[in-house]
Each structure stands twice: as structure tokens, then as C-alpha cells.
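1. got a structure for you, letters missing:
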């Protein structure tokens, strides 16, 4: 007998993957074709550090090993609290309707080809940041991409 899948933890990360010239990687959800997003994912355990959640999700969803690629992962110190879409609430414990999403940026040296998990994502594309923001289905994801020029400027020496 198969055990029940544990409920998702309502605390997640959003990782805006970008290049120095502000190209942004978007990936298309397999469970909702046409829904484009940055890397997202929930903590695996309540005590999992957010940066570890971000690194794990980037590896799972793109195949990018941040350390091996020389990428720079930065916690933008932004958190979005939002209503979980009704069609995804079954993944959470009964009564859980809100999620807290912590925003990170990951700068890569250049656009790279991701290795997608086919059960999670169908396609990928690199777009200029303003076009990427327009393409995101999630308002919090679009807003994070719109913040990219400000956060990228902060990381420039």
C-alpha cells in the first residue's frame, strides 16, 4: 500500500534566474501549459534553510548546479504572502490558504540551456527582463522580475 503524499509546506522560494545583461529564464509549467514562471518551490522540511530550498529547486527544475556554474545566489529580502490558487490547495493541509514566498535572484554568467524535468516543465526561454515580466502568469513573479534592474545594480561593484 502506498503512503499518502505529505502536504506541501506553505513557505516557498521564487528564484529569478538572470544574466548580467538582464536576460531572464522562464519555464512553462507542464500541469498548466501557457503558464510561464521563474523557478519556484516549497521547503522540503520546516527547518530547511531558504537558500538551500532555492539551490535545490534550481537544480531540480533546471539542472543548474549553482556552485559549479559560478552563479551568484542572492536573497533579495523580499517576501510575498498570497492566496494559494484554489486548484492547488489540495496539496496543502486542510485550512491552509496562504503561502509565503521568499524571493531570490540567481545571476549566471550567460544564458545556459536548462535540463527540464518533463513532469514539471514543458519548455524554456530566455527573454529581456521587461518581456519576461509580461509573460509571467503569477503577479508576484512578474513583480519580482520588474525588480531585477534594481537588485542587479546592487550587486554590481
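-> Yep, it's here. Predicted model, so just to flag it, every value in this text is computed and none were measured. Numbering: from 1, shown residues only.
2. CA atoms for contacts and neighbours, from now on please.
-> Fine.
3. contact partners for the spatially closest residue to residue 36 that is not a sequence neighbour?
-> Distances taken as CA to CA, 6 or more residues apart in numbering place residue 28 nearest to residue 36, at 4.4 Å, with adjacent residues excluded. Residue 28 sits next to 34, 35, 36, 37, 121, 122, 123, 124 when contact means CA atoms under 8 Å, 6 or more residues apart in numbering.
4. go again with 6 Å.
-> By CA atoms under 6 Å, 6 or more residues apart in numbering, the contact set of residue 28 is 35, 36, 121, 122, 123.
5. distance to residue 132, secondary structure and neighbour count for these - can I get that in TSV?
-> Converted to TSV, those look like this (distance: CA to CA, whole Å; DSSP: H, G, I helix; E, B strand; the rest coil; neighbours: other CA atoms under 10 Å):
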residue	distance to residue 132	secondary structure	neighbour count
35	12	coil	16
36	9	strand	26
121	17	strand	21
122	17	strand	17
123	14	strand	18
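6. before we go on, here's another structure to hold up against the first:
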């Protein structure tokens, strides 16, 4: 049975502490590629908030009820990396990404999904921005102080 095509609508969730330490997770399919939580909608009717809550739980084991999920009302539109295009319907080349922040207490436990990520780390936000591979992810992390002020 073939998998359905991915929906080109996703979320980026910057998980952070009140002191602006940011959680980054390392991808299994691209070792050394650190990022915040990301993920596509499972179905067209799934809201971006529902997607964010689900992806945070699936990728980190963190329940969004443990913190405060904030819709940053930002969206990025970008070209899908060529090595991922096969996951999308023919002709789909761009993705729309909705940005959220999730403030959690320092010391919040992280339990990774080993199929998706191999390691995690908390870093001060500027260092986290320098570490992640995605320009839109880095830009969102650098905006963090604006959203917690």
C-alpha cells in the first residue's frame, strides 16, 4: 500500500524556556542537521494548532499542556528540498509553514521519536539559531525575544 502524499502545509514550533534556551533536535535522515520541531498536517482539516500539538508530542514527548503554546501569526513559504519532493504530489514544489512558540519550564523532559531524531540539546537562543540548518528556523529563533517580551 502506498503512502498518501504529504500536504504542503506544515508547522515550525520553537520550544523554549523562559530564559530563552531553545530545544534543538537532530534529524535521523540528515545527521548534523539540527532543528526545532517541524511537521506537516496529517489531513486538510487539521488546524495548524492541532498539527503543532501533535508534532511536539510525537517528536519530543512533550505535552503542550505542560507549557504555553503561542501562535506567532507568521508563515514562511519556501521551496521543498529536492530530496523530499518525492513525498509530495507531482508538481508540488513549495511548502507553507506556520510558526508557533512553546514556552516550557527549564528541565522539561524530552523523549525523542528514534525514527525521526537521534539527539536533543538546549542552547541559548542565539547559539541555537547559529546551529540549526534551516534559514527559516534560524530566523524564527532570533525573533524569540519579541514573542516573550
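-> Done, it's in. The structure displayed is predicted, hence computed values, not measured ones.
7. tell me which element the counterpart of the residue nearest to residue 36 of structure 1 in structure 2 falls in.
-> Per TM-score structural alignment, the equivalent position to residue 28 of structure 1 in structure 2 is residue 26. In this assignment (DSSP states H and E), residue 26 of structure 2 forms part of strand 21-27.
8. quick one: the helices in structure 1?
-> 50-62, 66-69, 129-135, 139-146, 148-155 (DSSP state H).
9. how about those in CSV, adding distance to residue 96 of structure 1 and mean neighbour count?
-> Below are the helices of structure 1 laid out as CSV (distance: least, CA to CA, whole Å; neighbours: other CA atoms under 10 Å):
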stretch, distance to residue 96 of structure 1, mean neighbour count
helix 50-62, 20, 20
helix 66-69, 32, 12
helix 129-135, 28, 19
helix 139-146, 19, 20
helix 148-155, 30, 14
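10. and those: which comes nearest residue 85 of structure 1?
-> Relative to residue 85 of structure 1, the nearest member of the helices of structure 1 by CA to CA is helix 139-146, separated by 12.1 Å.
11. which bit of structure 2 covers that closest one?
-> By TM-score structural alignment, helix 139-146 of structure 1 lines up with residues 135-142 in structure 2.
12. can you give me the end-to-end distance of stretch 68-87 of structure 2?
-> With CA to CA, to the nearest Å as the measure, stretch 68-87 of structure 2 spans 32 Å from end to end.
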